[in-house]
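# Below: sequence and its predicted model.
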Amino acid sequence: MKSVIMGIDLGGTSIKLGLVNISGQIVQSLEWPTPKNKSYHEVIAAFERMSEQLLRESSYSWRDILGVGIGIPGFLDFSTGSVFEVVNLGWHQVPLKEELERIWDVPVLLENDANAAALGEMWTGAGKGASHIICLTIGTGIGGGVIINGDIYHGANGSAGEIGHITVKEQGGRPCNCGKKGCLETEASATAIVLKTLEQVKGASGLLKEEYAKQGNSITAKSVVELAKLGDPTCQTIIADAGTVLGKALANMCYLLNPELIVIGGGISYAGEILFKPLTESFRNFALPRVRENTSIVQAKLGNQAGIVGAASLIHHYDLLES
């Protein structure tokens, strides 16, 4: 009896691949760097080699695999199962589903990585038991997934949930990779937090100044989070400001979607109350009582496993619908 699902989390830096049981637990996993030139055919070759290594190191074979789910950091054409565009990999109109089903002879399902993470959180994470969810992932950019009545909402052409590109600063906003200015991710993503920290580090002292010098006059978002938790006032203010912006944007989204739960993940979420307190206060300030009283804001639970579990949840969710 087929008993496990293969989940693949494709990123610009690394590929994570794992076997997930039908209870949503990872039983085996591995991670490789994404091929340097990020070409479509080299990534497929990496998928093949990784899957064979994973099966060799486990007690499973392809006969045990229900299917393969893949989280893709880009836009998909759900009518054909092809990848429309992945900007950070340089892909455009590639038949990924068709080619992998031919190679592996098992069902393959694709989903935007943020949407897959949202399904994963609903399956075994912070959203377990909820049916109306907004899931936000704060990383290099800001990804979003919207679940309505237990299903991902894709919109007319698969572009729903692009929360990171809500305009939050109409005047003087930073340029965004999407071509606009003042998007949410230019104000509250890990990239934005690093830029703001670098702007303020010259006037800072103490922990931030020391870490900046230690890293060769540079800083990472992870370091900003860690320094904030250690009490550095500049880092605390920068993360709190990001939380305030996020809270307002989420309040505006809730007028349209009225979710029962907002799940927030990604590296910046590890700042804990330094992020969540101003975020929640801002949300409550901008959301009407009727909206905010039924909406909880929580930290994601799946962490670095979100991509693999979320990708596997595509097959699990589909299998339940077909049963």
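Received it, and whenever you're ready, just let me know what you need. Treat the numbers as computed from the prediction; the structure is a model and nothing was measured.

# CA only for contacts and neighbour counts going forward, please
Fine.

# OK, contacts around residue 164?
Counting by CA atoms under 8 Å, 6 or more residues apart in numbering, residue 164 makes contact with 141, 142, 143, 144, 183, 184, 185.

# With residue 56 as the reference, measure out to it.
Using CA to CA, to the nearest Å, residue 164 is found at 39 Å from residue 56.

# Ok, residue 229 next?
Residue 229 is 42 Å from residue 56, by CA to CA.

# Between those two, tell me which one has more neighbours.
Comparing residue 229 with residue 56 by other CA atoms under 10 Å, the one with more neighbours is residue 229, at 17 against 11.

# quick one: the strands in the stretch 1-150 of the chain?
With strands called from DSSP state E, counting those that start in this stretch, the stretch 1-150 of the chain shows them at 4-10, 14-21, 26-33, 65-72, 75-77, 82-86, 91-94, 108-112, 133-138, 142-148.

# Please tabulate those in a markdown table and include distance to residue 159 and mean neighbour count as additional columns.
Formatted as a markdown table, the strands of the stretch 1-150 of the chain follow (distance: least, CA to CA, whole Å; neighbours: other CA atoms under 10 Å):
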| stretch | distance to residue 159 | mean neighbour count |
| --- | --- | --- |
| strand 4-10 | 19 | 27 |
| strand 14-21 | 23 | 23 |
| strand 26-33 | 28 | 16 |
| strand 65-72 | 13 | 25 |
| strand 75-77 | 7 | 20 |
| strand 82-86 | 11 | 19 |
| strand 91-94 | 16 | 16 |
| strand 108-112 | 9 | 24 |
| strand 133-138 | 15 | 27 |
| strand 142-148 | 10 | 23 |
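
# put this beside the first:
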Amino acid sequence: MPKYLTIDVGGTNIKYAVMTEEAEILEKGEYPTPRTNLDDFLASLKELYEKYRGQVEAVAMSAPGRIDATTSYFYTSGALGYISGINLGDKVKSFIDVPFSVENDAKAAALAELWKGSMRGVSTGSVIVIGTGIGGAVIVDGKLHRGATFAAGEYSCLPMHLDRPYDGTNWAKQNGVYGLLGIYAEKIGEDKAALDGRILFSRANAGEKEAIEAIEEFCRGLVIGIWSLQVVLDCEKIAIGGGISKQPLLMEILNRELDEDIARIKDRVPFSRPEVVLCQFGNDANMIGALYHYLYELNA
């Protein structure tokens, strides 16, 4: 049975799993992402690969950044700036002796959902991954659309104001996790640094008024962003991923806000309300999509 080493490079941790060609996870783990320099990052990959040398057919990675998934070149690399301007495939050849591939993390998540998850059979749609920023992916004609420069779906940079030059006030600042925590911190007069998503949702699930109001305000921002995507893409379905998407209360409030807003504006706009669902694969999505990219896009 062929086995594959899949790796998901995150800003905090690097997750990895050994999978079959049907994405069955045989073994998985994680370790802290080196934040220092490229050499330390490569050394960590070498150490990981040595554990599985001779046991896997290929290494399939997902990572942040604008990436040419056909060549493994990183135009940008998100929080891990030391990979920018680097062909990672060339760098790992000296210690990885099997085929290597890499895909953008949000695009990999979308591939997983298209392959075996919530977006299976969808012709036109999008995946929105809520984290520190807002990752995304565009699906057109049932396939991942990367764009002319591999930047399609970089939703973090979506401007929130059209009445002045772009100043960095974007969707990530408003609707990334820290945007939500900022709304809540202002309502209760606490330091945002002392809060996290678990604290907020535990209080909201316990019925705290301010916590629920913060999530409602946050979701209204998500609704505006979703309408912006609808004008361009006309999605039939949108899947929401990221850690906080696992909270049933978030999806409940988001869908309620979508229903209320489309009822208010439906006679004035040409777009319709898409079905908005939860991504199926959670923390494993990026690795599953990275495997799909290697098996069925590079080697189809």
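On my side now, so go ahead. What you are looking at is a predicted structure, and each value in this text was computed from that prediction instead of being measured.

# TM-score them against each other, please.
The TM-score (TM-score structural alignment, normalised by the length of structure 2) is 0.87; 295 aligned residues with a CA RMSD of 2.7 Å.

# one step back: determine which two of the contacts of residue 164 of structure 1 are furthest apart.
144 and 183 (13.4 Å; CA to CA).

# Tell me the buried residues in the lengthiest helix in structure 2?
Longest helix in structure 2 by number of residues, with DSSP state H as the criterion: helix 209-233. Buried residues in helix 209-233 of structure 2, defined by neighbour count with 16 or more other CA atoms under 10 Å: 210-212, 214-223, 225-227, 229-230, 233.

# How about stretch 179-197 of structure 2?
Buried, per 16+ other CA under 10 Å, within stretch 179-197 of structure 2: 179, 180, 181, 182, 183, 184, 185, 192.

# one step back: including distance to residue 126 of structure 1, could the strands of the stretch 1-150 of structure 1 go into CSV?
Formatted as CSV, the strands of the stretch 1-150 of structure 1 follow (distance: least, CA to CA, whole Å):
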stretch, distance to residue 126 of structure 1
strand 4-10, 19
strand 14-21, 18
strand 26-33, 17
strand 65-72, 19
strand 75-77, 25
strand 82-86, 28
strand 91-94, 32
strand 108-112, 19
strand 133-138, 10
strand 142-148, 13
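
# Which one, of these, ends up nearest to residue 269 of structure 1?
Comparing the strands of the stretch 1-150 of structure 1 by CA to CA, strand 133-138 comes nearest, at 7.1 Å.

# Mean per-residue distance, that closest one versus structure 2.
Superposing on structure 2 places strand 133-138 of structure 1 at an average distance of 0.7 Å from its equivalents, by mean CA distance after the TM-score superposition for structure 1.

# what does that strand correspond to over in structure 2?
Alignment of strand 133-138 of structure 1 against structure 2: residues 125-130, by TM-score structural alignment.

# chain center to the matching stretch, what's the gap?
7 Å (CA atoms, centre = their mean, to the nearest Å).

# Same question for stretch 185-196 of structure 2.
The answer for stretch 185-196 of structure 2 is 25 Å, by CA atoms, centre = their mean.

# where's the counterpart of residue 162 of structure 1 in structure 2 relative to residue 264 of structure 2, distance?
Here residue 162 of structure 1 is matched to residue 154 in structure 2, going by TM-score structural alignment. Shown here: residue 154 of structure 2 relative to residue 264 of structure 2, a distance of 29 Å by CA to CA.

# got it, and residue 12 of structure 2?
41 Å.

# can you check residue 208 of structure 2 too?
28 Å.

# quick one, which of the two is more surrounded?
residue 208 (13 against 10).

# Aligned counterpart of that one in structure 1, please.
Checking TM-score structural alignment: residue 208 of structure 2 goes with residue 232.

# doesn't residue 209 make contact with that match?
No: the pair formed by residue 232 of structure 1 and residue 209 falls short of the contact definition of CA atoms under 8 Å, at 9.9 Å.

# give the contact list for the match of residue 208 of structure 2.
206, 207, 208.

# Among these, which one sits closest to residue 104 of structure 1?
residue 208 (49.7 Å).

# Check the secondary structure at that closest one for me.
helix (DSSP: H, G, I helix; E, B strand; the rest coil).

# can you tell me how far it sits from residue 150 of structure 1?
43 Å.

# Please apply the same query to residue 299 of structure 1.
19 Å.

# Who has more neighbours out of the two?
Neighbour count, other CA under 10 Å: between residue 299 of structure 1 and residue 150, residue 299 has more, with 20 against 16.

# mind checking what that one lines up with in structure 2?
With TM-score structural alignment as the criterion, residue 299 of structure 1 pairs with residue 278.

# Touching, its match and residue 118? I think so.
Yes: using CA under 8 Å, residue 278 of structure 2 makes contact with residue 118 at a distance of 7.3 Å.

# before we move on, the earlier item: out of the strands of the stretch 1-150 of structure 1, nearest to residue 322 of structure 1?
Here strand 65-72 is closest among these (CA to CA), at 12.6 Å.

# how far off strand 14-21 does that closest one point, in degrees?
Computed with axes from the mean of the first three to the mean of the last three CA atoms, to 10 degrees, the direction of strand 65-72 of structure 1 lies at 150 degrees from that of strand 14-21.

# And the contacts of strand 65-72 of structure 1?
With CA under 8 Å, 6+ apart as the criterion, strand 65-72 of structure 1 contacts 2-11, 86, 106-114, 116, 307-308, 310-315.

# Can you get me a residue count around the equivalent of residue 297 of structure 2 over in structure 1?
Using TM-score structural alignment as the criterion, the counterpart of residue 297 of structure 2 in structure 1 is residue 318. Neighbours of residue 318 of structure 1 under the rule other CA under 10 Å: 11.

# any idea how far residue 286 of structure 1 is from the match of residue 208 of structure 2?
28 Å.
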